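J.: heads up, no residue letters with this:
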């Protein structure tokens, strides 16, 4: 019998929480550089049996006058969190535009070893010109160039992760033989962007290789995810739009000869939870009252590729101007999700600013409301699970874990305990074999049979 589908839940850690003014409610508003703060988040996620803690990242400083931005390097922080947790997965973001494949492959494989197989790499291409200015790049790469580089980058990283076969590390004290050179392979990559000899200088990681995640909603990003990713993090704001995206990317994966069930679709979700609807609204209103509205309007306009003067608070989005936009330093996935939400509910700019500026779908309500919403999207194949955005950490995540997770467990769609040790097992993904081992097996199978005499 086919095993029932299981819901997958990550917590998305961006600064001190998704709400821009949430930090003003914290006892320690400088928590962004406090290991104890992130340790508490990870332990709450593990208490709730969540699949993973996901760290976003930014490579340029912006907006720091009005609120915190993620500043700790993800793999460094994940290494620390690996030492204070036992089960929860650890997902870190790193750019294919501003890294080198060998260093990145080594960094994530190292953390995968140190965490006993709980790590994932969220591959992003980074469209930020301010980031380019921090890496000796005068002009940022355009989208086509970024994704061409990303395609080759991911290929090299995966080949490096595969460069040791599973049984290559022998460590036989009796014979003095430490590794089998025949099972450690140079990748000898010669491409347009990278020339990497390999192999990686550490053995294959506990889950075969780290889980590969892609985040990005552009056509090029979706194509990259369909070919390579184990999970895709996406912004989806309407049920119909999410179902269409789900069908499309699963079909694309199948065209590449992949099992569509081995590509998880995980949209962002931003729940604001109260014991009653009034309490949930009051929680949000308390934080909203602390917002710098002018700063939020400027940020929203910039994300749309517009100037603040292009937006009228009590009017609709300037759709024609957005459609005509040619800037490459914006997220097309964010714009598409925002426009879909605005059009589906006839929202004004003010409405959108009240709804997490259209980025990840917001649900304000009781634990029952949130659980029903999650179950509806899961059951109707709009998502395989969600990246949860707490309004402010740690309380927003604790409310979800303590009051929503038990409801999802009673519905039979979410685990009551961890059943495996690695992130691949949490996600229900098979452990991949080394491509070099597969090549050796294929070559052996192709050898002619010696019939003898």
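T.: Looks like it arrived, so ask away. Quantities reported herein were computed from a predicted structural model and do not represent experimental measurements.
J.: only C-alpha atoms for contact and neighbour calcs from this point on.
T.: Noted.
J.: Do I have it right that residue 281 meets residue 364?
T.: Yes - using CA atoms under 8 Å, residue 281 is in contact with residue 364, at 6.6 Å.
J.: More neighbours: which of those two?
T.: Between residue 281 and residue 364, counted using other CA atoms under 10 Å, residue 364 has the larger neighbour count: 21 against 16.
J.: I'd guess that one is in a strand, am I close?
T.: Yes - assignment of residue 364 by DSSP: H, G, I helix; E, B strand; the rest coil places it within a strand.
J.: pretty sure it contacts residue 280?
T.: Yes - using CA under 8 Å, residue 364 is in contact with residue 280, at 6.0 Å.
J.: Which residues are in contact with each of these two?
T.: Applying CA atoms under 8 Å, 6 or more residues apart in numbering, one finds that residue 364 and residue 280 are jointly contacted by 272, 273.
J.: Now do the shared contacts for residue 281 and residue 364.
T.: By CA under 8 Å, 6+ apart, the residues touching both residue 281 and residue 364 are residue 272.
J.: tell me which element the residue found closest to residue 380 once you drop the neighbours it is linked to in the chain is part of?
T.: What sits nearest to residue 380 in space, not counting adjacent residues and going by CA to CA, 6 or more residues apart in numbering, is residue 243, at 7.6 Å. Secondary-structure assignment from DSSP states H and E places residue 243 in helix 239-255.
J.: Alongside the first one, take a look at this:
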């Protein structure tokens, strides 16, 4: 069989996704406080044979823009309000049978035992469909919510995250696959010889186990990661089985995927053990003109200033003192701009002005917006996929559940006819959907 692409749906457990217009859009059905808001989308994604749905997350309302949360709350920045995604996914596990379910948990503000227990439980409840989106969190607002004066410095967060994942994997491996017996006749619950002690003491964590949850159906949840910095990419290459990225065009997508695959091999892994999934925001119409009109109506609902509020929160850097016409390179060159912020600004496009970037962030947080009929969008995806830009796509919605429904109904059939996507689920677990090999114990 020829190489086939993977598809995932992207959501936040809130009113805003990459689209800041989503909650205002007249075609969005319901609101983020209603569980059916999520159930409608998961049913559509499963009908469309998607590999998985995952929820990104952030833990606090940012105040990076001028030290105030006023605009974030008034107009709806990306982190203005969120529900915890894990209880939602536990609910959705009962609404679905095959769709993978991914939750974000931070290695900076949780402990390994928290993540190990919660995600192992989700893997059991979903019969092997759980994934962990590993993040290190972003800004000082999150730190203060958890009693820290400042957010941990960038590279130290990843140092802590490396050890965090090591410990979490030890806890997930503490039960052998056949340790749980549940032998009613003999009255034997488990074989103690199959339950290993965990005694970890490192720079960041001291943990004594074992976990009190037996080995889950997948062995452990699938590991997802989205770090874009150099240190973040090295972390992802070490651990991730799927990496989510936002890239502007095919050359950038191809360069990112090639860099990831080189780093994965440098970590002693097979390159195909890590799938690179690039984000797209499709606008599907009966004609290209209709699709373009859909995109334009969507983007007109997104306030440019709220895009900058979201950007400031992501950068953990106040942009309020700069004129809207300031180019990113001018900010990056300033001596008081932190190196990590300068690197990120240059990666976003040094010639862009803050006003231009604010508009991009408001509409899609730079996720490429694809426009056309179902056949045209399928052709665009094929060009990216066959051109080495990715192993699959993260579909980010402009309105719910319509964006997912239009993609599943109008784009997926064309991908199937081109031999690029499955016509039925062939496995039961998320690891099987992604074509990942068996785990080493």
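T.: The structure has been received and is ready for your questions. Fair warning: this is a prediction, and the values are worked out from it, not measured in the lab.
J.: related to what we said a few turns ago, residue range for the helix or strand just after the helix holding residue 243 of the first structure in the second structure?
T.: Counting by DSSP H and E, the next helix or strand C-terminal to helix 239-255 of the first structure is strand 264-273. Under TM-score structural alignment, strand 264-273 of the first structure corresponds to residues 275-284 of the second structure.
J.: Now do the helices in the stretch 251-400 of the second structure.
T.: For the stretch 251-400 of the second structure, the helices defined by DSSP state H, counting those that start in this stretch cover 288-300, 304-315, 328-333, 339-348, 354-364, 374-386.
J.: Quick one: those as CSV, columns for distance to residue 27 of the second structure too.
T.: Output for the helices of the stretch 251-400 of the second structure, formatted as CSV (distance: least, CA to CA, whole Å):
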stretch, distance to residue 27 of the second structure
helix 288-300, 10
helix 304-315, 21
helix 328-333, 35
helix 339-348, 30
helix 354-364, 16
helix 374-386, 19
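J.: Looking at those, which is nearest to residue 71 of the second structure?
T.: helix 304-315 (7.1 Å; CA to CA).
J.: on contacts alone, who are the packing partners of that closest one?
T.: The contact analysis (3 or more CA pairs under 8 Å, 6 or more residues apart in numbering; DSSP states H and E) places helix 304-315 of the second structure against helix 354-364.
J.: and the angle from the helix it packs on to strand 275-284?
T.: Comparing the axes of helix 354-364 of the second structure and strand 275-284 via axes from the mean of the first three to the mean of the last three CA atoms, to 10 degrees yields an angle of 90 degrees.
J.: In the second structure, which residue is most central in space?
T.: residue 56 (4.9 Å; CA atoms, centre = their mean).
J.: what separates it from residue 84 of the second structure, distance-wise?
T.: Distance, residue 56 of the second structure to residue 84 of the second structure, by CA to CA, to the nearest Å: 10 Å.
J.: Could you pull out the strands in the stretch 51-200 of the second structure for me?
T.: 52-56, 100-106, 130-135, 180-183, 188-190, 199-201 (DSSP state E, counting those that start in this stretch).
J.: what do you get for the stretch 351-453 of the first structure?
T.: Under DSSP E, counting those that start in this stretch, the stretch 351-453 of the first structure gives strands at 361-365, 385-388.
J.: Mean per-residue distance, the first one versus the second structure.
T.: Between strand 361-365 of the first structure and the aligned residues of the second structure, the post-superposition mean distance stands at 2.0 Å (mean CA distance after the TM-score superposition for the first structure).
J.: so that strand corresponds to what in the second structure?
T.: Going by TM-score structural alignment: strand 361-365 of the first structure matches residues 368-372.
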